[in-house]
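J.: Need the 3D shape of this:
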Amino acid sequence: MELRQVEHFLAVTDHLSFTRAAETVGLSQSALSSSIRSLERELGGELFSRSTRRVALTVAGEALLPVARQLVNQARRAKEAVVAVSELTGGRLAVGTVQTLSSVDLPALLAGFRRAHPGVQITLVEAPTARLLDQVRAGDLHLAYLARDATPLPPDVLVVEERVEELVLITAPGHRLATAGRVVLADLHAEPFVDFQAGMGLQTVVRELCAREGLARVISCRVSQMDQLLALVGHGLGVAIVPEPVALRGGLPIARLGDPAPTRTIALVTRPPVNPAARAFLAELARTR
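T.: As a prediction, the model looks like this:
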């Protein structure tokens, strides 16, 4: 079994179309089909069920899929290790982040890294914390900024640094709490909230905070983008609890929440061994502190 055959299998899996997969890998459809048939003969079973209308993985194909992804990731890491010998004249850096990251100027960091290492391909992924963590563990991301909650990180994930952000309440202008300056969560029982969709990093932290304080929130809207949340709060559809840097960026009235103030933790994580491009990025990060 050759690595290129595994890559061809993954291309068909990703697109569920031999035509689109062939375009992706730069082969004719007949050549791609021949490669897949050769792989099936070698493995002793059909990997795809084919019809004139659709392509789908067989049970054997489903079994091969995680192993195939692991093989391709291992091959990628081997290539990156070789690239390190030539002082990062090539290679890849994949960084993930939650969308509410504000304590780090990630675009500026990546721009500085690109100036120092113009040959490295940079990929930036924005996703919920759980998905980013899975991608770090799978080797698809080299580094990721996560919103930590009470859940322990897996033992194969290394925390590089942590940053603590104060959580504050934001309201619409003219809201009864817009000039309060400081409130306690008990004052918010009757307030509708704008919140993130369940499972996103900030939503999990805020949910745990309210549970500890015995606040049963009424959620008026759930959103998936911070700009949407800020706009809905600004139009009076509810209040929200967000990191202070995000609140300052939104320009809405801010009230502090208790003493001591509640916080959330942003963690930069990786999965050893750290690839050369990621090590260079971490060095760039250290110089900016």
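
J.: Please count neighbours and contacts with C-alpha atoms only from this point.
T.: Fine.

J.: so Arg115, which of the three states?
T.: helix (DSSP: H, G, I helix; E, B strand; the rest coil).

J.: any idea where the strands of the stretch 151-289 of the chain begin and end?
T.: 158-170, 182-183, 192-196, 218-223, 240-243, 254-257, 263-270 (DSSP state E, counting those that start in this stretch).

J.: how far is the fifth one from where the chain is centred?
T.: Averaged C-alpha coordinates place strand 240-243 at 20 Å from its chain's average position (CA atoms, centre = their mean, to the nearest Å).

J.: and if you look at the longest one?
T.: For strand 158-170, the gap between its own C-alpha mean and the chain's C-alpha mean amounts to 16 Å (CA atoms, centre = their mean).

J.: For that strand, list every residue counted as buried.
T.: Leu158, Glu165, Glu166, Leu167, Val168, Leu169, Ile170 (16 or more other CA atoms under 10 Å).

J.: would CSV of the residues you listed with distance to Pro260 be doable?
T.: Below are these laid out as CSV (distance: CA to CA, whole Å):
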residue, distance to Pro260
Leu158, 29
Glu165, 13
Glu166, 10
Leu167, 11
Val168, 12
Leu169, 14
Ile170, 18
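
J.: want to put them side by side, so please do this one too:
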Amino acid sequence: MNLRQLEYFLTVAAEGSFSRAAGVLHMTQPPLSQSVLQLEKQLGVQLLVRHAQGVSPTEAGRLLMEQGEHLLQWSRRLEERLSAMGQGLAGSLHIASVPTFGWSHLPPLLQAFADTAPGVEVELSDPVPSEVLAQVADGSADVGFVATSDTGLLAAAHPGLAIELVAEMPLLAVLPPSLPDLPDPLDLSALAGQTWLLPLPAPGFPGLVEIAEAVWRETGTRPGSVRYVSTLQTAVPLIAADMGLSLMPRSVADVAGPRVQVRRPVQQVPPLHAAMVWSRHMPPSPVLERFLAVTRETYTGKL
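T.: Take a look at the predicted model:
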């Protein structure tokens, strides 16, 4: 039994006549009659009683009328669902994003995507940058966001990933409570000899360490020591506890609030670049294609 046969039978049973059903279906009566006869033959049961006034359903026909309508409704819903998935309007999307991008930039982006594709189920994770790249590369995440000092070097180190710049994140000096009297803006040479808190460097991932080293070269200074942390977010409570200082986007520094000191650098400190990454080896799903388009539209003209 196929869905067309079922639709033909339900129409005949509802109209009580092959001729009236043929008119509703915009077809001639002979192929309609043949289709119902073939259906009865396939099922091995009589579905309609033919009489002078038209047709009436048998007990088996009444059961098929009741259940068949549900089946057609389910089929239509399935067709609509599959069509929506083909247009990127339904399905699922796993996003892996470093918190540096996720806290301030991801919420408006997710809202814009939800407005255009409300049927898509979004799953979020916030691993460290190297793990974001690994998840995208192995397909466990559809798309990722990282913060890097150099998108060109990042792309060269990871040729299997498509990498696209979406936003720049200017950096501020975030200082412990023990340094309340430093001016704003701040000459970063005043931080010579201090303990710096920086994310642990990862092979093939240029990040804040490279920016800090550029600052030290420009100012002709060196830190007293460098302490490595897993993420910039990990550094925030350490800075608040007078255990060091760092450079970070305001969105990260704002987490600590008044517990830390924030200063604008006098020097032209290179920003972190928020980059969107996805696999070159796996064709993007319609959902991912739609998300990439929404991201580009959201950040157009904001670099």
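
J.: For Leu110 of structure 1, which of the strands of the stretch 151-289 of structure 1 is the nearest?
T.: Minimum separation from Leu110 of structure 1 across the strands of the stretch 151-289 of structure 1 (CA to CA) falls at strand 263-270, 14.5 Å.

J.: what's that closest one aligned against in structure 2?
T.: On structure 2, the counterpart of strand 263-270 of structure 1 by TM-score structural alignment is residues 271-278.

J.: Show me the contact partners of the matching stretch.
T.: When contacts are defined by CA atoms under 8 Å, 6 or more residues apart in numbering, stretch 271-278 of structure 2 is touched by residues 101, 133, 136-137, 142-151, 161-171, 207-208, 249.

J.: The host helix or strand of Leu110 of structure 1: average distance to aligned residues in structure 2?
T.: Leu110 of structure 1 belongs to helix 106-116 when elements are defined using DSSP states H and E. In the superposition against structure 2, helix 106-116 of structure 1 averages 3.5 Å from its aligned positions (mean CA distance after the TM-score superposition for structure 1).

J.: which residues in the stretch 1-150 of structure 2 form strands?
T.: Counting by DSSP E, counting those that start in this stretch, the strands of the stretch 1-150 of structure 2 are 48-51, 54-57, 90-97, 119-125, 143-148.

J.: mind checking how far Leu197 of structure 2 is from Asp242 of structure 2?
T.: Computed as CA to CA, to the nearest Å, the Leu197 of structure 2 to Asp242 of structure 2 distance reads 11 Å.

J.: Which one's more surrounded, those two?
T.: Leu197 (24 against 16; other CA atoms under 10 Å).

J.: for structure 1, what's the longest helix?
T.: The single longest helix within structure 1, with elements called by DSSP state H, is helix 59-85.

J.: Let me know the angle separating it from strand 92-97.
T.: 110 degrees (axes from the mean of the first three to the mean of the last three CA atoms, to 10 degrees).

J.: next one: helix 59-85 of structure 1 to chain centre, how far?
T.: With CA atoms, centre = their mean, you get 20 Å for helix 59-85 of structure 1.

J.: Kindly report the same for stretch 253-260 of structure 2.
T.: 29 Å.

J.: Let me know whether Leu197 of structure 2 touches Ser246 as I believe.
T.: Yes: between Leu197 of structure 2 and Ser246 there is a contact under CA atoms under 8 Å: 5.4 Å.
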